[in-house]
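Chemist: sharing a sequence plus its predicted fold:
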Amino acid sequence: MLQSLTHLTGLRTFYAVARESGITEAARALNVTTGAIRYQIRELEKELGSQLILRSRRDLTLTAAGADLYQKLGKAFEEIHLACRTAQNAVVKGELRFASAPAFAALRLMSILELFLRRFPSIIVRQFPIEEADETMDVILSFGERAIPGRRVAILRNETYFPLCSPELLYKAPIRSLDDLRDHVLLHGDSEEDWPRLFRAGGRGEIAPRQHVYLPNSHLALEAAKEGCGLAVGSTLLSAEDLRRGTLLKCLDLEIPAPHPYFVIRPRDDNQEIADAFAELIVEQLERS
């Protein structure tokens, strides 16, 4: 039984080798020699009593034990990094005023907010609807441009729109082409133009569905789709979690580019440390999702 684990340098070295996919690359990243890297890996394997890397002249391959350790170390180092950031930010106090589009607030904001609160445990957050966004906000997330002065960053991932429905609805009434939409209910969110854009992309003009339902925003349209009320237009950013969980499915092989990007707007320069940290977190999380 392993009584103690003193080889922390070895763990850090192994993680760098696995992450960089090579000893030379890891040595460069850690600013040490390749000989030092090999020594640390040998010592770590000796201490653990398990081979972590299959060595060859060309390729570096992790063993099953190595792959498992690499995955767990990634989570552990992320927690350590977060703990250090939290300790640094614990003394940062103040308030963050944030406004966002309603669908984003409902579908993506809470996971980002949870990360922010962990990093800044002494900050008060006030979230406002996009209709109240003005120059008093620290950060605004807007779908498309908004007539508010300030620094802005566009979320530059390839956002697309596509039709979605619940698995149950697709099972009961399969959709093989745009013509099949005549038997379905079309759910509309923020824009009444989303479905016509999809029809045009599919080489069709107007299609008369069984019924139209107009809802105040995209979040409610997607929630209605999950309940089997009809088909909604989803997007890469807003629907990522539902697609991952299987609560919504793409029901046609049809996608169009989003008409506008999301903009992260910084209307004012005071409260800079807190606002910049939140804005950077939004961009980081959305561009990697």
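Modeler: Good, I have the coordinates.
Chemist: could you use CA atoms for every contact and neighbour count after this?
Modeler: OK.
Chemist: isn't L164 up against C229?
Modeler: No: when contacts are counted by C-alpha atoms under 8 Å, L164 is not listed as touching C229 (11.4 Å).
Chemist: between those two, who's got more neighbours?
Modeler: A direct count of neighbours by other C-alpha atoms under 10 Å for L164 and C229 places L164 higher, at 25 against 19.
Chemist: buried stuff in the one helix or strand the more buried one maps to?
Modeler: Counting by DSSP states H and E, the element that carries L164 is strand 160-165. Within strand 160-165, the residues that qualify as buried are Y161, F162, P163, L164, C165, counting by 16 or more other C-alpha atoms under 10 Å.
Chemist: take this one as well and set it beside the first:
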Amino acid sequence: MSTLPSLSALRAFEAAARHLSVTLAARELCVTPGAVSLQVKELEAALGVQLFLRRPRSLALTAEGADYFATLRTAFRLMREATAEITARARPAVLTLTCTPGFALQWLVPRLGGFEARMPGIDVRISPSNRRMDFAHDGIDLAVRHGFGRYEGLVAERLVDDELVPVCSPALAAGTSLSTPAHLAGFTLLHDEHRHDWPLWLEAAGVPGVDATRGPLFVDSNGAIEAARAGLGVALVRRSLVHRELAAGTLAVLFDQGVASALAYFLVYPAGVLERPAVAAFREWLLAEAGRA
């Protein structure tokens, strides 16, 4: 049985042959050029063949060196792939989802503990942003987007339907004359980034004479919801985002008039991403949670 050369000598030769440069090989391996040259010479002595043609300012492989390099390059690639695979098994699977801050805080995060208890080996990372992020450039696996469900080149599955409802604190609802939508003319209207929602709702409710443009504007629905809870006015929000507050009694829905919207929250992703078991498992759980909601 032939004795294998040292691994360090083989690494030095493979790097030098790949770069055709002792200097670049040394930089990659974090050693000196002299150390690479010495290891390659020791390898040549052990094999009894010349691997390089050494010229004053260049390096070239001999025929034997080229054949040996082709085999070693494949062997090192296989070792790198095997190492990456076995270390990946030891790490938790990671997936990244982006959604608006309002959807993250009001809908997703309160439910996420159920998924973590069910699939503790999957690390879900949420990237809340009102910016539409790029899947490849931003390293995103899944996205929850608010829109009509038309996203070119992507799969879009309807997740949560939308219904706009006016809400306020129970104290404000009980202590004032908010018995009909027309009474909103005397109250502060709270807006999130969708300032067009109040005109839409008032038109559907058949309420004239209410200035839908007045009132503070919040960056996202979280601010409008918190302001409504604090009794600062009436917010028009998506029912799906205030289920906890309504169930706990910290918010109350005013009137029976809701406005169904053609908009909805969609789960959006590139088709190939479901080949990863962790992503497929999270998608299945997310759709099931939306169905229960």
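Modeler: Ah, there it is. Not measured: the values here are computed from a predicted model.
Chemist: so after superposing, what's the score?
Modeler: After superposition, the two chains reach a TM-score (TM-score structural alignment, normalised by the length of the first structure) of 0.63; 199 aligned residues with a C-alpha RMSD of 2.4 Å.
Chemist: circling back to that earlier point, nearest to D270 of the first structure, of the buried residues of strand 160-165 of the first structure?
Modeler: Y161 (36.3 Å; C-alpha to C-alpha).
Chemist: who does the strand or helix carrying G113 of the second structure touch, helix- and strand-wise?
Modeler: Taking DSSP H and E as the criterion, G113 of the second structure maps to helix 109-118. Judged by 3 or more C-alpha pairs under 8 Å, 6 or more residues apart in numbering; DSSP states H and E, helix 109-118 of the second structure is in contact with helix 277-292.
Chemist: picking up where we left off before, what sits in contact with each of L164 and C229 of the first structure?
Modeler: Listed as contacting both L164 of the first structure and C229 by C-alpha atoms under 8 Å, 6 or more residues apart in numbering is no residue at all.
Chemist: I'd like the next helix or strand past the longest helix belonging to the second structure.
Modeler: For the second structure, the helix with the greatest residue count under DSSP state H is helix 63-90. Sequence order places strand 93-99 as the next helix or strand after helix 63-90 of the second structure, per DSSP H and E.
Chemist: compared with the first structure, how much does that next one deviate?
Modeler: Mean deviation of strand 93-99 of the second structure relative to the first structure after superposition (mean C-alpha distance after the TM-score superposition for the first structure): 0.8 Å.
Chemist: list the buried residues in that strand.
Modeler: Neighbour-count burial for strand 93-99 of the second structure [16+ other C-alpha under 10 Å]: A93, L95, T96, L97, T98, C99.
Chemist: for the first structure, what spans make up the helices?
Modeler: 8-20, 23-30, 34-48, 64-89, 102-107, 109-119, 167-172, 194-201, 218-226, 240-245, 272-288.
Chemist: do you know which of the ones you listed lies nearest P209 of the first structure?
Modeler: Minimum separation from P209 of the first structure across the helices of the first structure (C-alpha to C-alpha) falls at helix 194-201, 10.9 Å.
Chemist: and that closest one, what does it pack onto?
Modeler: strand 256-257.
Chemist: corresponding residues in the second structure for the strand it packs on?
Modeler: Using TM-score structural alignment, the residues of the second structure aligned to strand 256-257 of the first structure are 259-260.
Chemist: quick one: the matching stretch to the first structure mean distance?
Modeler: Compared with the first structure after the fit, stretch 259-260 of the second structure shows a mean deviation of 0.5 Å (mean C-alpha distance after the TM-score superposition for the first structure).
Chemist: ok now that stretch, how far from the chain's centre?
Modeler: Mean C-alpha position of stretch 259-260 of the second structure versus that of the full chain (C-alpha atoms, centre = their mean, to the nearest Å) differs by 30 Å.
Chemist: and stretch 105-119 of the second structure, by the same measure?
Modeler: Relative to its chain's centre, stretch 105-119 of the second structure lies at 15 Å (C-alpha atoms, centre = their mean).
Chemist: which residues make contact with that stretch from outside it?
Modeler: The contact list for stretch 105-119 of the second structure (C-alpha under 8 Å, 6+ apart) reads I122, N222, S240, L241, V242, R244, F282, W285, E289.
Chemist: how about the nearest residue to the equivalent of L236 of the second structure over in the first structure, chain neighbours excluded?
Modeler: Per TM-score structural alignment, the equivalent position to L236 of the second structure in the first structure is V233. Nearest residue to V233 of the first structure in three dimensions, chain neighbours excluded: P163, at 4.6 Å (C-alpha to C-alpha, 6 or more residues apart in numbering).
Chemist: distance of that neighbour relative to I265 of the first structure?
Modeler: From P163 of the first structure across to I265 of the first structure, the span is 29 Å (C-alpha to C-alpha, to the nearest Å).
Chemist: which part of the second structure matches the strand holding L164 of the first structure?
Modeler: Using TM-score structural alignment, strand 160-165 of the first structure pairs with 163-168 in the second structure.
Chemist: how big is the offset of the matching stretch relative to the first structure?
Modeler: Counting by mean C-alpha distance after the TM-score superposition for the first structure, stretch 163-168 of the second structure comes out at 0.9 Å.
Chemist: which residues touch that stretch?
Modeler: With C-alpha under 8 Å, 6+ apart as the test, stretch 163-168 of the second structure has contacts from 197, 201, 228-229, 231, 233-240, 251-255, 257-261.
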